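>>> predicted model and sequence below, questions to follow.
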Amino acid sequence: MPRSAGPATPTARLSDTALPPLDTTSPPWPGEAVPARGGEVFVRYTPWRGPVDGPDDGAPRERAVYVHGLGGASTNWTDLAGLLAVRLEGWAVDLPGFGRSSPPRGSYSIRAHVQVVVDVLERVSAEPGEAAGRPVHLLGNSLGGLVSLIVAARRPDLVATLTLVSPAMPVYRVPRAFSPALLLLLLPGMPAVAERRLAGVTPEQQVRGMVSMVFGDPSRIPRQRLDQALTEMRERAEQAWAHRALARSMRGLMTSYLRVGAANAWRMARALRVPTLIVWGDRDRLVDPALAPRLAGAVPGARLLVLPGVGHVAMLEAPEETARAVLGLIEDAAAG
């Protein structure tokens, strides 16, 4: 069962809406390249399927945008987007330089990623259909969670609800799962050194490292999803910009932690006014789970779901529990 958030922070309500069976054999959702600031980004589309146990007529049909973390891709949301399709049609973006998106013409800064997500949100909101012109539900993981928080703080008109899965909030010590040598990325010229180091790691080694680092219990990963991850890593190894995107985005993330005043993410969190859900695994090795109640306490009215035994990517490791918490947030926001 989810762990209580404590007396000061509302615990996430898990919706009892009927969900479709979780199909971990399904391929990633199809997608296409769409215009965004600095070029194009690849966006995967998950169609609305409607209620599992009732008529489609009059059923809520809303929109969501999903933003992956550092080193991730739009395919990280395949299972969660499929479950949430009972209420949401979804667009999962590959940030510039990741997945199937080309590198940006500009930088890999957090500010640049924020602008890309704003562009995608504006495009999704303007799509013809029942939900045209309405704010969109925004979900982000890790680096994508930090980006989504900043988007919601700066453009609340575009965001209906905000779900943050282990967001990479500013911290001032290197997580134990990382080498302290990462701090060298802040020095001029060091990202190029990191790119050369990354180029020497095989796709198989990358997948093994990813599994041990981001999952609380690697035995939960379906074989098909591991095979898909390896295929993605092999495709990524063919991209000339792949290692640059990872090293430069890591540097952009670390640089963002040095921002003070109104540009500081913790200050933005305290200013959020959209309904917010924070999801964290208590075995997260990349972003300290101790930050979960701190962030939930900073965001006005936020609700918190801490998942025992789960690591950094709850939407992959515990998609059903995460889906029920997201639906609970959306249902309560609509009722309110």
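Perfect, thanks for sending it.
>>> all contacts plus neighbour counts: C-alpha atoms, from now on.
Fine.
>>> the chain: helices as residue ranges?
78-84, 110-126, 143-154, 190-199, 203-214, 223-237, 242-256, 265-271, 291-298, 314-317, 319-335 (DSSP state H).
>>> can you pull the contacts of the nearest residue to Ser256 once chain neighbours are set aside?
Once flanking residues are discounted, Ser256 sits nearest to Ile110: 6.7 Å by Cα to Cα, 6 or more residues apart in numbering. By Cα atoms under 8 Å, 6 or more residues apart in numbering, the contact list for Ile110 reads 147, 249, 252-253, 256.
>>> quick one, which of those are buried?
Those of the contacts of Ile110 that meet the buried threshold are 147, 249, 252-253, 256, by 16 or more other Cα atoms under 10 Å.
>>> tabulate those residues (JSON lines), appending distance to Val118.
Shown next, in JSON lines, are the buried ones among the contacts of Ile110 (distance: Cα to Cα, whole Å):
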{"residue": "Val147", "distance to Val118": "10"}
{"residue": "Ser249", "distance to Val118": "18"}
{"residue": "Gly252", "distance to Val118": "18"}
{"residue": "Leu253", "distance to Val118": "18"}
{"residue": "Ser256", "distance to Val118": "18"}
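>>> looking at the residues you listed, spot the one nearest Pro30.
Pro30 lies nearest to Val147 out of the buried ones among the contacts of Ile110, by Cα to Cα, at 23.7 Å.
>>> contact partners for the closest one?
110, 113-114, 117, 140.
>>> and what of Arg234?
Counted by Cα under 8 Å, 6+ apart, Arg234 has contacts Pro203.
>>> measure stretch 266-286 end to end?
One end of stretch 266-286 sits 18 Å from the other (Cα to Cα, to the nearest Å).
>>> can you pull the buried residues of it?
Buried, per 16+ other Cα under 10 Å, within stretch 266-286: 266, 268-269, 271-286.
>>> here's the one I want to compare it with:
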Amino acid sequence: MTTLLSADVEVSGLTGRILWTEGTQPPPAMAPGAPRPAGPAYILIHGIGVSHRYLARLHAVLAEGATTYSLDLPGFAGTPKPDHQLSVEDYGRYIAEALKSSGIESYVLVGHSMGVQFAIEAALYEPDRIRHLILMGPVVDSRHKNLRRQSLALFLDGLLRESPTSNWIVVSDYLRCGPRWYLTELPVMMDYPTEQRLSHVNVPVLVLRGSRDHVAGPEWSLRLSRAVPHGRLVEIPGVGHVAQHMRPKAVADAIRSFVSATSPHT
């Protein structure tokens, strides 16, 4: 089993956590004198209510070939709860500043679900540091623009598409987050104009979904991939919303292939 090491990162009074695989390079600012990563680091960003844990399988596969970090964001995963509601822009700013303070100079942002929204805002906040943007299971699908539809889509995905292990991770993380903070941030997620904000991103963008994902449907995902000049849509066959847990190698292969194909070659 892969062991992840972690360190708290405080930025502007908000405290989150950065994680890396034992035996791999810690964030540069935490290892003075160590060589800098040869290329951009992969940065994995979770969605509402959850943590790095449902990204851990993907983290392990990506870390086999590249510097990889996961984040636990303020208010989630047992980190201190902020004393006020945070906007998606607030979270994007936190991510960008936390990476900067950790000495991570260039990166590929990989967001899942609401983490897609966070990743978009981090990319817009620090455009000179991001190299690629990966949007897995992006929300909120235009078919689910009210709480009833969104909740039903998530419920049916968990009931019909996901494994017992992924459901256990998600439900136990929801309990750690607690209903107060989840419900504080839920309207923020629902109101965020994902497509509009994504259109301002100027790096290659991969939209990735499980072929059975009802939360991020095919039409919505295709539209997002076309909202940017260098966008692509990839589907992982036979899985739902938490594709990175069910098919981590297939997801990692799709990400690495996209990054390689759209990186400048000298």
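Sure, I can see it. Computed from a predicted structure; not experimentally measured.
>>> got a TM-score for the two of them?
After superposition, the two chains reach a TM-score of 0.81 (TM-score structural alignment, normalised by the length of the second structure), with 253 aligned residues with a Cα RMSD of 3.0 Å.
>>> that older thread, mind checking which of the buried residues of stretch 266-286 of the first structure are in strands?
276-281 (DSSP state E).
>>> out of the contacts of Val147 of the first structure, which end up buried?
Among those, those classed as buried by 16+ other Cα under 10 Å are 110, 113-114, 117, 140.
>>> how about those in CSV, adding distance to Ala333 of the first structure?
Output for these, formatted as CSV (distance: Cα to Cα, whole Å):
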residue, distance to Ala333 of the first structure
Ile110, 28
His113, 27
Val114, 24
Val117, 22
Gly140, 18
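>>> let me know the closest of these to Val41 of the first structure.
So of these, ranked by how close each gets to Val41 of the first structure (Cα to Cα), first place is Val117, at 9.9 Å.
>>> list the contacts for whatever residue of the second structure lines up with that closest one?
Counting by TM-score structural alignment, Val117 of the first structure corresponds to Ile95 in the second structure. Ile95 of the second structure makes contact with 118, 122, according to Cα under 8 Å, 6+ apart.
>>> again with Arg131 of the second structure
Going by Cα under 8 Å, 6+ apart, Arg131 of the second structure touches 40, 106-108, 203-204.
>>> once you drop chain neighbours, what's closest to the residue most central in space within the second structure?
The residue lying closest to the centre of the second structure (Cα atoms, centre = their mean) is Gly111, at 2.0 Å. Nearest residue to Gly111 of the second structure, sequence neighbours excluded (Cα to Cα, 6+ apart): Ile45, at 4.6 Å.
>>> so what's the residue count around that neighbour?
Counted by other Cα atoms under 10 Å, the residues lying close to Ile45 of the second structure total 26.
>>> and it, what does it touch?
Counted by Cα under 8 Å, 6+ apart, Ile45 of the second structure has contacts 52, 70-72, 109-112, 115-116, 118-119.
>>> now which residue in the first structure aligns to it?
By TM-score structural alignment, Ile45 of the second structure lines up with Val67 in the first structure.
>>> for Pro96 of the first structure, see how far away that match is.
The value you get for Val67 of the first structure to Pro96 of the first structure, if Cα to Cα is used, is 11 Å.
>>> likewise for Asp227 of the first structure?
Shown here: Asp227 of the first structure relative to Pro96 of the first structure, a distance of 24 Å by Cα to Cα.
>>> between these two, which has more neighbouring residues?
Using other Cα under 10 Å as the criterion, Asp227 of the first structure and Pro96 rank with Pro96 on top: 27 against 12.
>>> how about the contacts made by the aligned residue in the second structure for the more buried one?
Alignment note: Pro96 of the first structure maps to Pro74 in the second structure; criterion TM-score structural alignment. Pro74 of the second structure makes contact with 14-17, 80-82, according to Cα under 8 Å, 6+ apart.
>>> biggest separation within the residues you listed, which pair?
With Cα to Cα as the measure, no two of these lie farther apart than Arg17 and Pro82, at 14.1 Å.
>>> when these two are compared, which one has more neighbours?
More crowded of Arg17 of the second structure and Pro82, by other Cα under 10 Å: Arg17, with 20 against 14.
>>> what's the neighbour count on the residue lying closest to the more buried one once chain neighbours are set aside?
Spatial nearest neighbour of Arg17 of the second structure, chain neighbours left out: Asp8 (4.3 Å); criterion: Cα to Cα, 6+ apart. Residues lying near Asp8 of the second structure (other Cα under 10 Å) number 14.
>>> ok, now the one 5 residues further on?
Summarising burial for Gly13 of the second structure: neighbours were counted as other Cα under 10 Å, giving 9.
>>> and it? What does it align with in the first structure?
Gly13 of the second structure maps onto Gly38 in the first structure, by TM-score structural alignment.
>>> any idea how far the closest residue to Pro40 of the second structure other than its chain neighbours lies from Arg129 of the second structure?
Residue nearest to Pro40 of the second structure in three dimensions, not counting chain neighbours: Tyr107, with 4.3 Å by Cα to Cα, 6+ apart. Counting by Cα to Cα, the gap from Tyr107 of the second structure to Arg129 of the second structure is 6 Å.
>>> compare those two (neighbour count), which wins?
For Tyr107 of the second structure versus Arg129, neighbours defined as other Cα under 10 Å are more numerous around Tyr107 (22 against 18).
>>> list the contacts for that one?
For Tyr107 of the second structure, the contacting residues are 40-43, 129-132, by Cα under 8 Å, 6+ apart.
>>> of those residues, closest to Ala227 of the second structure?
Looking across the contacts of Tyr107 of the second structure and measuring by Cα to Cα, the closest to Ala227 of the second structure is His132, at 14.9 Å.
>>> same check for the contacts of Arg131 of the second structure, but in the first structure.
Counting by both residues aligned by TM-score structural alignment, their matches' Cα atoms under 8 Å, the members of those that carry over to the first structure are 106-108, 203-204.
>>> any chance of those residues in a markdown table with distance to Asp157 of the second structure as columns?
What follows is those, written out as a markdown table (distance: Cα to Cα, whole Å):
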| residue | distance to Asp157 of the second structure |
| --- | --- |
| Ser106 | 34 |
| Tyr107 | 31 |
| Val108 | 27 |
| Val203 | 31 |
| Pro204 | 29 |
